[in-house]
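*Asks:* quick one: sequence plus predicted model below, questions after.
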Amino acid sequence: MSSALVALLLPMASVTGHAADTSTAVVTGVVFSDKNGDGSQKKGEPGIRGVSVSDGVTIVQTDADGRYRLETDPGRRTAEIVFVTQPAGYLAPPDESMTPQFYRQLGELDVGQEATASFGLIPAPKNRNGDFTFGLLTDPQSLMLSEEGRGIFEGLVGELNNLTAEPDFLVNAGDLTQNSTDEEFVRYKSTTATSRVPVWPIVGNHDFEDSDLYDNYRKHLGPEWYSFDYGNRHFVMLENTSGFSDPPQLEWMRNDLATNAKKNKEVVVVAHRPMNSPATAGGADSPAPFIEVLEQYNTKLVLSGHTHKNDVDLTAVEGAAHVVTNATSSTLDQSPNGFRVVSFKGREIDYPFKMYDVERSLAVTSPAPGAQVAQGDGMVQVNAYNTTSNVTDVRYRIDRGPWRKLRQSSDFTWTAATRGRDLSLGNHSIEVRAKDDAGKTWSESSGFSVVRSESLNVPRAGADWAMFKGNSAYTGAAEDVLAPELQPAWSYRTPGTILTSSPVIVDGVVYIGTRDENGAENHAVHAVDLATGRALWRFPTDGQVEGTPVVANGIVYASTVRGTLFALDAKTGKKRWSITKGDSEDGVHRGWMYEQPNYEDGVIYQVYSIGERRLMALDAATGKQLWDTRLDGGWISETPSALGDGRLYVAGDNDWLVALNAKTGAEEWRGEPASCTNTTPTFSDGLLYLGCEGDELVVLNASTGKEVWRYSSPEESYLRGTPTGSSPAIADGVAYMGFSNGNVSALDAKTGQLLWTHRTGGGITSSPIISGGTLYVGSSDGFVYGFDRATGEKKWSFEIGAWVASSPAISGNALVVGAWDGNLYAFTGSGKLGEE
């Protein structure tokens, strides 16, 4: 290591003697403009006035010569650290790991001891610019657990390096390690060393142990809370796993904001745990006192991780967007891994989520390859995406005619109406070309045919598909027979995303829930006409609609991740009633409903979490509570209750599974079959089927909870963490299951004997649906598939070009499914209704 680098790591930090005040130690030094970057003050490198210097408790400011004097309590931490608040116009130089060296390690100090620590800051005029961007990633905690996890982290840093507009810095929002070991911190730093820009870290709950608290983190990465300025904004980096119960942090934040957030300066807060969910601590660790202080300033953005899910809430901190980003390691809402690019431009603040590892994707969904299009009526629709750039222009031409522009409707989708541009009957070609802000282009071409409109089937409703997988046992078998080949009928576009919410179809109307990765405007329930794809109504919700709505007796029931269950009029979308769980006495909301509701015989069953998971039964007409039973755990789980033989079956975190009496809520049995936190149980013929972590299908006796058989799908998972989010479909003695390794498998429902397997090109989160002799399912490879139930032969597929984690719904001659591009897609069979 060079002497210059050593100077950057620990410049001018030393212990010099004893202080006059025997109750404290004293640290003195100078903060100066390090013009030549060598870490030591030379002639012509003046001190910097008004820079905050702190030990995490006391804050002092430098004088006109850049000098400071700080009294510190040497008994507060094992080893002492002092740090500066990086001012606008300067940069704290990064070390080998690209971690800014805004702090100085002083080791163990004694009462009465004196020490010196000086800080050379690099002049950076660009840092004064109010317009800038930074990359946000979080929870790369699998570094110790697998090389795959480390590879994802390195890949994300690499993609941030390759963004068209290079960010000014990165922020890693905690859980940098799994077990806070030296080895993990070294590996973390070796990965951040590949960044082209500085990486600011914060502490997560996995980054310290109770035995020595923050010692390891502090040794490797500096103080557990701190602040810095960039442009005209003030960043406050907090520790809220146990630090919110440490009075000095709150007092430090008060003083920091009073000193550094004057004159209505915008404030950005980064804290590992969200401040609006069951994962938010209570009691002495409550964020309420911090929120109260933050709301006294111009706080605009609060950034978190921890829950391994995406979420945006505009109500948690008044005036600010509270933004949670899913994990680098593995996600728990089954969304794609990714990161955010946070940008400030004037008064505008954007924080779009970028999906990991997508390279110049392009799919034409209308007119789709090989599709038939009605003469005189059509729409060009394309999905285009690239992780490291922004798609800025998409154009199409038909039969090598003039190029025409498409308009963007979501992060993925671009469209244009072609009405009035009649094409002759017969075969035609389409070329599509996408261009990004790096100036790169990519293209696709395909063929389609124009036919008379009367030769195409219009979607027509048949038997209702009123809930997830068609019924309260979740067996996934449709009454109506829909055989391939299917033709696309329409697409209903939203600006949001659709992940695991799946469409339901009742009385010729399709209902679906949507999410918003980049804001809160697109959290909603939608009603769409099945025949035309025309919007009937839209009801905005207080959070993502992660689960599938239920429709019964003219009411649509939909739950949100904010802990609210809505009952909406099916015809008008007006609210009949709602119930919200998780409002706390300290004013902090701590409620989740990631699970969809279930329904039977006038009763709505809803799982929710308020720090512990519970299941409640409500009168479906009025919302009156019939019973409410504690389940177990409190961590994130997406398993709703399945109904069968008078029982409700619910799985959750810590491997538990509970069976409750559906009438009374009384517990009948409890077991620990495996970790099954992402799937929906299926009940059929006295057996309970669960997709569990590690691509296992576990089958239990529904009366006793005893295991009957277990099947493990052998190939490597496409999805990080090997979640098994798919739920099996059961019919005619066969169980059909999708796995995260891309396999769709058929097994004997009684014995588990494998009958056939077909592997797709991506992980399966979508649940398979049975219609006649065909099995339909979506995949994260961007396709919807139709397989022969008897042989597993692929009979049909359609490329959407975005994850299909939503499960199909079938009614009459129509199949409807949602996708990550935010759109609903409807398909019709080519034969008459009911024909195989």
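*Replies:* That came in fine, so what should we check first? Numbering: from 1, shown residues only.
*Asks:* going forward, measure contacts and count neighbours with C-alpha atoms only.
*Replies:* OK.
*Asks:* could you find the closest non-adjacent residue to Val317?
*Replies:* The shortest distance from Val317 to any non-neighbouring residue, by Cα to Cα, 6 or more residues apart in numbering, is to Ile291 (6.3 Å).
*Asks:* tally up the residues packed near Asp583, please.
*Replies:* For Asp583, the tally of surrounding residues (other Cα atoms under 10 Å) stands at 15.
*Asks:* was I right about it contacting Arg590?
*Replies:* Yes. If you go by Cα atoms under 8 Å, Asp583 and Arg590 touch, sitting 6.1 Å apart.
*Asks:* thinking again about what came up before, helix, strand, or coil at the residue nearest to Val317?
*Replies:* helix (DSSP: H, G, I helix; E, B strand; the rest coil).
*Asks:* isn't it up against Ala320?
*Replies:* No. Here Ile291 does not reach Ala320: they are 10.6 Å apart, not a contact under Cα under 8 Å.
*Asks:* so for the two, which residue has more residues nearby?
*Replies:* Neighbour totals were compared for Ile291 and Ala320, and Ala320 leads with 20 against 17 (other Cα under 10 Å).
*Asks:* any idea which element the closest residue to the more buried one other than its chain neighbours lies in?
*Replies:* Leaving aside its chain neighbours, Ala320 sits nearest to Lys300 (4.1 Å; criterion: Cα to Cα, 6+ apart). Taking DSSP states H and E as the criterion, Lys300 maps to strand 298-304.
*Asks:* same for that strand, what does it pack against?
*Replies:* strand 266-271, strand 321-324 (3 or more Cα pairs under 8 Å, 6 or more residues apart in numbering; DSSP states H and E).
*Asks:* ok, and what's touching the helix or strand following the shortest one?
*Replies:* Yep, that's strand 321-324 we're talking about. Of the helices and strands lying after strand 321-324 in sequence (DSSP H and E), the nearest is strand 338-345. Outside strand 338-345, the residues that touch it by Cα atoms under 8 Å, 6 or more residues apart in numbering are 130-138, 156, 167, 325-328, 349-356.
*Asks:* just the buried residues from these, in PyMOL please.
*Replies:* Those of these that count as buried under 16 or more other Cα atoms under 10 Å are selected in PyMOL with:
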select buried, resi 130+131+132+133+134+135+136+137+138+156+167+325+326+327+328+351+353+354+355+356
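*Asks:* A further structure is provided below for comparison with the first:
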Amino acid sequence: MLLAASLPAAAAHHGRVFVDKNHNGSFDKGEKVLKDVKVSDGLNVVKTDANGMYTLPGHERERFVFITLPSGYKAGDKHYHPITAAAGNYDFGLIPYQAGIDKKGAHRFIQVSDTEIFNTTGNEAWAENIRQYAANEKPAFIIHTGDICYEKGLKEHIELMNTQNMNIPMFYCIGNHDLVKGKYGEECFEKYYGPVYYSFDVAGVHYIVTPMPGGDYRPGYTKDDVCRWLKNDLAHVSPETPIYIFNHDILTYGNDFTYKGKTESINLNEYNLKAWIYGHWHINHKKKQGNVYTICTSSLDKGGIDHSTSAYRVMHVDGKGDFTSELRYTYLDKKLCIASPVGESASRVVTANVYSSVSPVRKASYTCTDGTRTILKNKPLTQVSDWTWSADMPLKEQYKGKKLTLQVVAEFKNGETTKTETNFVYLPGETTVKLDGNWDNLAGNAAHTGISTAQLDSTLSLAWVRNVGANLYMSSPLIHNGKIFTASIDEDLKGKAFIYAMDGASGKIVWKYPVASSIKNTIAITDDIVFAQDVLGNLYAVDCESGTLRWKTQLPVNGLPGLIEGLATDKGIVYAGTGKALSAFEARTGKLIWRNNDWNQREGTTTTLSVGSGVVIGSVQWSALYANDLKTGKKLWSASNHGLRNRGASAAIHNGLLYLISNKAFFIMEARTGRIIVRKTLPYSVDVTSTPLLTDKEIIFGTAKEGLVALDNQTLEEKWKCPVGDALIYTSPYSRPVSGTIETTPVLAGKMIAVGASDGTIYGVDKATGKITWKHATGSPVFGSVAASGNALVATDFGGNVYVFTRK
């Protein structure tokens, strides 16, 4: 009660905390009382005595009496009581609850965020995923870090997810869109969810829920109110106790975790603060700020604002209070696909992508048969990424040219199994990979035109597949001097972010260079140097041949959002960064040529810089399309009207013209002036990262829900539409089931359009008709655009697999 004396006196509240053995909500004779349980009135914090009793002095702005749930218990009804009189008795009956805590105190919890259910249906599907995962994996609790959204969402969400129907303690934070019209912004939230700040304990870890400082409507609380309570709450916590704080938004971009009001402040660095866990940005982002991790999780039901994967997060806390985390993806019911070998294949590597939303995979195995004869039976596969299980299949020369059957069985930790099989013809040594030209940027060059000299057709077969051991996102593969290059993401900071070089003929990893954090978008090559930028703004220049660092610089990007844009190279210069960090460097030396001073960075932007016709084209989601002079870096123009401010895709540059998609329209613009020549309204969303491909007769691009689309390049009328399957993971902002999403840029190779889709398939499409002439199912989403050279098509999937297909 450190600060009670500074406020006006109020009537006291009292009560008892006990074990509600018969679950009737009342204290009955013989029921155990609980000592040293913390109870608060929103300002003061006291502990129960030996009889389980407490007395609180109350204060002028009181609304609730609530407890810090002790470890090993859950609330019989709620962890709070609304204060209904000037003075009153408020008892708390608790129920023993040890689920999810092992003997050493290790436990896990689930973070859900930004579900925003006010205008959506079908929410029971993802809620059931969480319910079943909780039943299978026994986490200690679920936390929702805010933005349930508006009065309608607030009323409905508590019925969708609560402690009773989830069969696990359920806690909520208030978000900016949860502050709605009323006597004060949190009035509606309090009606259904109780106090907006409180704490609870699990196995020696102290968890604190704090409120969003502001939002759509002004809250009745202030940061000073929260700060005073925080001081009193933490006064009862020993200095060595691990602390986790939940909020809808991040506290700071720096290392100083001081929670400040107008008159009050508390330095959280003086406590054993392990993590600040939040949502709000609709992104997946984990960062270490001093000794504290900040962790943001996107929406689990829809695509993220920056095209982050739809996901919930599982935090694994050990007995010392330290943690690891993992993202898990919704809507996936025992998905299993054999990615290799299939059809006619020179590869004998068994690659299976398998995933379930409700339970991790325990083990997987394969069986290979020749007709009725078993060649290899129940051979184990090894997990190499969060989607992929793999093994080398020791087939003998006698099976060359024979049609064999491969069956894969996967068993999940909840005891369920799934299996699938495919036929393949083993053709070792029958294919030779010929990479006779370089593919150094997204869609082949800095202008992203996507035209390859390769002549590919429907006879493509798999030459090799290699898993890099980490997820591959929008870092499209490159081809340079016989090598293939890609880069990985590391959403959980487990040391899995690398730039990779692979031998184009065999798939052998020649070298890999570690980077500080995820590389989420395009890498590029010039002067035999591969360039990549991570989400923290580190720009790396790595020698293509040796894998050694040539130079590195820190781009002056914002603390948040992370740098998720792609870079470009052209004629010995690398163009990197975004906003005030947009820069041009000499590729060989790292010398800064110019830096943009004219426009700012903002969240949600996934475009790759486009270079050509004397301009560098950049973009800021929710702001504008920008053109900077190629030589000086000066801004030439910006365009935000007519739907150009909502865009995830990059521009293709042809003969001084920009071809791009944005929101629900296709545009042709003058590169030097920004003048809109054509704006074609589309009856569907194109908020994807797909750059239009201009052919002799078509303009082809991906969409958020309708697959691949071609416009006639003379009339701009729709020429054909090529549907694809439902996305395995949703990334296009606010896309949900069912969405035939293509985030990648189509590439022309001969008469075939090659493109990867979020349904986990790489497609070959006839450019004239839009008919699928070839496809390869990987079973893991494809977010990186393909590359083509010689007789080969190179593709990657989210599970970390690199594929090379060759023409017969």
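*Replies:* Structure's in. What do you need? Note that the structure is predicted; figures quoted are calculated from it, not measured.
*Asks:* circling back to that earlier point, tell me how far the strand holding Lys300 of structure 1 lies from the chain's centre.
*Replies:* 18 Å (Cα atoms, centre = their mean, to the nearest Å).
*Asks:* show me what the following helix or strand past it is packed up against.
*Replies:* Note on strand 298-304 of structure 1: by DSSP H and E, the next helix or strand toward the C-terminus is strand 311-313. Using 3+ Cα pairs under 8 Å, 6+ apart as the contact test, the elements touching strand 311-313 of structure 1 are strand 321-324.
*Asks:* again, only this time at 10 Å
*Replies:* Applying 3 or more Cα pairs under 10 Å, 6 or more residues apart in numbering; DSSP states H and E, we find strand 311-313 of structure 1 packed against strand 298-304, strand 321-324.
*Asks:* closest one to Val391 of structure 1 among those strands?
*Replies:* Checking those against Val391 of structure 1 by Cα to Cα gives strand 321-324 as the closest, at 23.6 Å.
*Asks:* now the helices for structure 2?
*Replies:* Using DSSP state H, the helices of structure 2 run over residues 123-137, 150-160, 163-166, 187-193, 223-234.
*Asks:* which one of those is the most hemmed in?
*Replies:* Most buried of the helices of structure 2, by mean neighbour count (mean count of other Cα atoms under 10 Å): helix 223-234, with a mean of 21.
*Asks:* mean shift of that one relative to structure 1?
*Replies:* With mean Cα distance after the TM-score superposition for structure 1, helix 223-234 of structure 2 departs from structure 1 by a mean of 3.5 Å once superposed.
*Asks:* what packs against that helix?
*Replies:* Contacts defined by 3+ Cα pairs under 10 Å, 6+ apart place helix 223-234 of structure 2 against strand 38-40, strand 45-47, strand 198-202, strand 205-209, strand 258-260, strand 265-267.
*Asks:* and the angle from it to strand 198-202?
*Replies:* Interaxial angle of helix 223-234 of structure 2 relative to strand 198-202 (axes from the mean of the first three to the mean of the last three Cα atoms, to 10 degrees): 30 degrees.
*Asks:* wait, what's in contact with Met161 of structure 2?
*Replies:* Applying Cα atoms under 10 Å, 6 or more residues apart in numbering, we find Met161 of structure 2 in contact with Glu124, Ala127, Glu128, Ile130, Arg131, Ile142, His144, Asn167, Ile168, Met170, Phe171, Tyr172.
*Asks:* can you add distance to Ala203 of structure 2 and give those back as CSV?
*Replies:* Formatted as CSV, those follow (distance: Cα to Cα, whole Å):
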residue, distance to Ala203 of structure 2
Glu124, 31
Ala127, 26
Glu128, 27
Ile130, 22
Arg131, 22
Ile142, 15
His144, 20
Asn167, 19
Ile168, 16
Met170, 17
Phe171, 17
Tyr172, 20
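*Asks:* out of those residues, flag the one nearest to Ser359 of structure 2.
*Replies:* Distances from Ser359 of structure 2 to the contacts of Met161 of structure 2, taken as Cα to Cα, are shortest for Ile130 (10.0 Å).
*Asks:* alignment lookup: that closest one to structure 1.
*Replies:* When structure 1 is aligned by TM-score structural alignment, the residue opposite Ile130 of structure 2 is Leu160.
*Asks:* how near is that match to Thr388 of structure 1?
*Replies:* From Leu160 of structure 1 across to Thr388 of structure 1, the span is 7 Å (Cα to Cα, to the nearest Å).
*Asks:* which residue lies nearest the spatial centre of structure 1?
*Replies:* Centroid-nearest residue in structure 1, with Cα atoms, centre = their mean: Asn310, separated by 2.7 Å.
*Asks:* please name the residues that touch Thr138 of structure 1.
*Replies:* Contacts of Thr138 of structure 1 by Cα under 10 Å, 6+ apart are 153, 171-176, 201-202, 204, 272, 303-306, 308, 324-329, 338-340.
*Asks:* aligned to it, what sits in structure 2?
*Replies:* Match for Thr138 of structure 1 (TM-score structural alignment): Ser113.
*Asks:* against Val747 of structure 2, how distant is that match?
*Replies:* Note on Ser113 of structure 2: its distance to Val747 of structure 2, by Cα to Cα, is 36 Å.
*Asks:* tell me, how many neighbours does Asp399 of structure 1 end up with?
*Replies:* Residues near Asp399 of structure 1, counting by other Cα under 10 Å, number 12.
*Asks:* that one contacts Val432, doesn't it?
*Replies:* No. Judged on Cα atoms under 10 Å, Asp399 of structure 1 makes no contact with Val432 at a distance of 11.4 Å.
*Asks:* other SSEs contacting the host helix or strand of Val15 of structure 1?
*Replies:* Using DSSP H and E, Val15 of structure 1 sits within strand 13-18. Counting contacts by 3+ Cα pairs under 10 Å, 6+ apart, strand 13-18 of structure 1 packs against strand 25-33, strand 103-107, strand 113-117.
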